[in-house]
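**Student:** everything below, folded, please.
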Amino acid sequence: MKRLELGNSGLEVSDISLGCMRMDQLSTSEANRVIENALEQDINMFDHADLYGKGKSEEIFADAIEMNPSIREKMVIQTKCGIRDGFFDFSKDHIISSVEGSLKRLKTDYIDILLLHRPDALMEPEEVAEAFNELEKSGKVRHFGVSNHNPMQIELLKKYVDQDLIANQLQLSLMFTPMIDAGLNVNMEHDPAIVRDGSVLDYSRLNDMTIQAWSPFQHGFFEGVFVDNDQFPILNEKLQEYADKKGVTKSAIAVAWILRHPARIQTIVGTMNPERLAGIAKASDIHLTREEWYDLYRVAGNDLP
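**Tutor:** Below is the predicted model:
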């Protein structure tokens, strides 16, 4: 498994991370199998959120590995906060209380990375800065970042916070590519040319922020997976062609397509199936040529100008 540095943090992580959103649906023994398998695949980063399973995913994760210092040292644990029941909340009190809850559920003394989950329209960046300073000073959080934020929202935060924002978690898959489409359709009068995200891909590269791709197998926004989906026969034929050529699964090719981008994007994979994860993990060692990358992009329904 290849490693990448999150931002300029010095934190070396696997380029594929295990997303733990669905871990609340597993028994402790099932979760243990998933986590141990991830570690065997040399995946060292685990992505959580206080929202996942209303906290149960974090609890099961800790119980499954019988959290102790020796196993904690092998892991990079990331969690997110800011989504509440029907609204978003970046207040100082909520950020701190959310971290305290995650620490308790995860049975650990510190979080490696804390992300602000979705933009809060009522954010007061001064409060966020106070929360980050308190959490960093106490040693409860070591690094910070955001999720689903655009460049100007990040710039507003950066004006006030003292810490580097090392990551931005954003939706990206072979069939959800708006951050790539706009950069390919510059000066064109059709929908893919519309910049919807403030050029967040280029912004991230210019500012040394690691993009973490969530839902790497989804088409649209939670509309379902495209791998082995009868709605997309031509794409799946092409994925199978490259899977056979490279000796991996179709899902591994879909992840390899993301990893091929020179922005060094980290992919968050949420499968709770150990065998499937083992197959996906091989994507880290697969190299797609420029021709193969563009071939998949076009077959996924995208036209080049």
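
**Student:** drop to CA atoms for contacts and neighbour counts, all remaining ones
**Tutor:** Will do.

**Student:** which residues touch stretch 16-23?
**Tutor:** 1, 31, 38, 43-49, 52-53, 56-58, 60-61, 266-272, 281, 284 (CA atoms under 8 Å, 6 or more residues apart in numbering).

**Student:** I meant to write stretch 175-189 there.
**Tutor:** Residues contacting stretch 175-189 (CA under 8 Å, 6+ apart): 192-197, 199-201, 217-220, 226, 300-301, 304-305.

**Student:** would you do the same for the sequence below? I want to compare the two.
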Amino acid sequence: MSQLPLDRFLPGVSALAYGCMGLGGDWDSRPVEARHVKQAHCAIDAALEAGINFFDHADIYALGKAESAFGRALKERPSLRDAVFLQSKCGIRFEDAKAPKRFDFSAEWIRASVEGSLDRLGVETLDVLQLHRPDPLMVPEEIAEVFTALKAEGKVRHFGVSNMQRHQLEFLQASLEAPLVANQLELGLHRLDFLEEGVLANQPEGATSNFTPGTLEYCRRHGMQLQAWGCLSQGRFTGRALDDQPASVQATAALVSELAEHYRVSREAIVLAWLRRHPANIQPVIGSTDPARIAASGEAMTITLSREDWYRLYVSARGGELP
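**Tutor:** From the prediction side, this is the model:
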């Protein structure tokens, strides 16, 4: 595979990212415990041993406890900070006394979120900050102002987004001085709209695709890193019980097992290598806290699927031949 687009901004960044959503325990107000910090240590070590040095956070994960557990692990082993890249996200606010769940890209909330993440992680700088989900009330000029200030203060090196389509990206980027470096979307063998949107162009079936035309191409043309969340498909193709799943899922799981044996890697590696085979150089974000599964995922960086095997998986997962 060729170099990740993100490597232009963060030289040496790994082809896989570790998503920290599962760290920190339950999503409640109870404090971080020693066992949560131990879990963070184990996840960090497993990721680094697998060749993964990019860690993806969000201010809302475990209501902030994911960042706190990770931060306590960093505090106990300060040398780790130089070995990892840290990304966090902001913009989602849960229901409170003032309003229902909502999105907030106001300068005040972005700044407060960044300072909260830095405090919980115990670091001075985020390598990447992403806006988590599109805010219908966003004002690009306001976002640009706070982004510029946060970068000048050394609190954030680079900025990106998550779950945004092409038109939103263009609208926001037009007001920013620095390029958006990443866009994190749900992509995988279970979410094929990013491919279907293109191959079903001028086909009646294309009307059901839930992916904005041109998003993939926009990110590739502008050197924006595509990151894939949910990329292991909640285990659908790597060992989860499939009795209640459609025939296409069961057939694809069998094919994944066949290819894992052929390439002599784990099933997780095949699922992730399928994403990595795309010329956009997608960076999968894995979220398992199981060290064995993290190691299995790391094997994806050791293989490149053939064009034929990539299409075998795609056609199987979509449940029918291409037009």
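
**Student:** please state their TM-score.
**Tutor:** Once superposed, the chains reach a TM-score of 0.93 (TM-score structural alignment, normalised by the length of the first structure), with 301 aligned residues with a CA RMSD of 1.9 Å.

**Student:** quick revisit: which among the contacts of stretch 175-189 of the first structure count as buried?
**Tutor:** For the contacts of stretch 175-189 of the first structure, a burial check counting by 16 or more other CA atoms under 10 Å picks out 192-195, 199-201, 217-220, 226, 300.

**Student:** looking at the residues you listed, which one is closest to N148 of the first structure?
**Tutor:** N148 of the first structure lies nearest to V200 out of those, by CA to CA, at 9.9 Å.

**Student:** what sits against the aligned residue in the second structure for that closest one?
**Tutor:** Matched across to the second structure, V200 of the first structure falls on T215, judged by TM-score structural alignment. Applying CA under 8 Å, 6+ apart to T215 of the second structure gives the contacts 165-167.

**Student:** tally of neighbours for D109 of the first structure?
**Tutor:** A count of nearby residues for D109 of the first structure, using other CA atoms under 10 Å, gives 14.

**Student:** quick one: it from N68 of the first structure, how far?
**Tutor:** 10 Å (CA to CA, to the nearest Å).

**Student:** and what of I95 of the first structure?
**Tutor:** According to CA to CA, I95 of the first structure stands 25 Å off from N68 of the first structure.

**Student:** quick one: which of those two has more around it?
**Tutor:** I95 (21 against 11).

**Student:** show me the two of the buried ones among the contacts of stretch 175-189 of the first structure that sit farthest apart.
**Tutor:** Checking those with CA to CA, the most distant pair is S199 and F226, at 25.5 Å.

**Student:** could you give the residue range in the first structure aligned to stretch 173-188 of the second structure?
**Tutor:** Going by TM-score structural alignment: stretch 173-188 of the second structure matches residues 158-173.

**Student:** go on, stretch 127-140 of the second structure?
**Tutor:** Under TM-score structural alignment, stretch 127-140 of the second structure corresponds to residues 112-125 of the first structure.

**Student:** over in the first structure, tell me which residue corresponds to G116 of the second structure.
**Tutor:** Under TM-score structural alignment, G116 of the second structure pairs with G101 in the first structure.

**Student:** in the helix or strand hosting its match, what's buried?
**Tutor:** Per DSSP states H and E, G101 of the first structure falls inside helix 92-106. Within helix 92-106 of the first structure, the residues scored as buried using 16+ other CA under 10 Å are 92, 94-96, 98-100, 102-103, 105-106.

**Student:** what does stretch 33-53 of the first structure give?
**Tutor:** 33-35, 37-38, 41-53.

**Student:** that one spans what distance, first to last residue?
**Tutor:** End-to-end distance for stretch 33-53 of the first structure, by CA to CA: 19 Å.

**Student:** where does it end up in the second structure?
**Tutor:** Mapped onto the second structure using TM-score structural alignment, stretch 33-53 of the first structure covers residues 42-62.

**Student:** also stretch 256-276 of the first structure?
**Tutor:** Taking TM-score structural alignment, stretch 256-276 of the first structure hits residues 273-293 over in the second structure.

**Student:** picking that back up, neighbouring contacts of the helix holding G101 of the first structure?
**Tutor:** The contact list for helix 92-106 of the first structure (CA under 8 Å, 6+ apart) reads 50, 55-56, 58-59, 61-62, 67, 79, 81-82, 89, 109-111, 127-128, 130-131, 135, 140.

**Student:** give me the buried entries from these.
**Tutor:** Buried by 16+ other CA under 10 Å: 50, 55-56, 58-59, 61-62, 79, 81-82, 89, 110-111, 127-128, 130-131, 135, 140, out of the contacts of helix 92-106 of the first structure.

**Student:** now the helices for the stretch 201-305 of the first structure?
**Tutor:** Assigned by DSSP state H, counting those that start in this stretch, the helices in the stretch 201-305 of the first structure fall at 233-246, 250-259, 274-281, 290-299.

**Student:** relative to L157 of the first structure, which of the ones you listed is closest?
**Tutor:** helix 250-259 (27.4 Å).

**Student:** which residue in the first structure lines up with A253 of the second structure?
**Tutor:** Counting by TM-score structural alignment, A253 of the second structure corresponds to N236 in the first structure.

**Student:** most distant residue from the middle of the first structure?
**Tutor:** Distance from the C-alpha centroid of the first structure peaks at E189, with 31.6 Å (CA atoms, centre = their mean).
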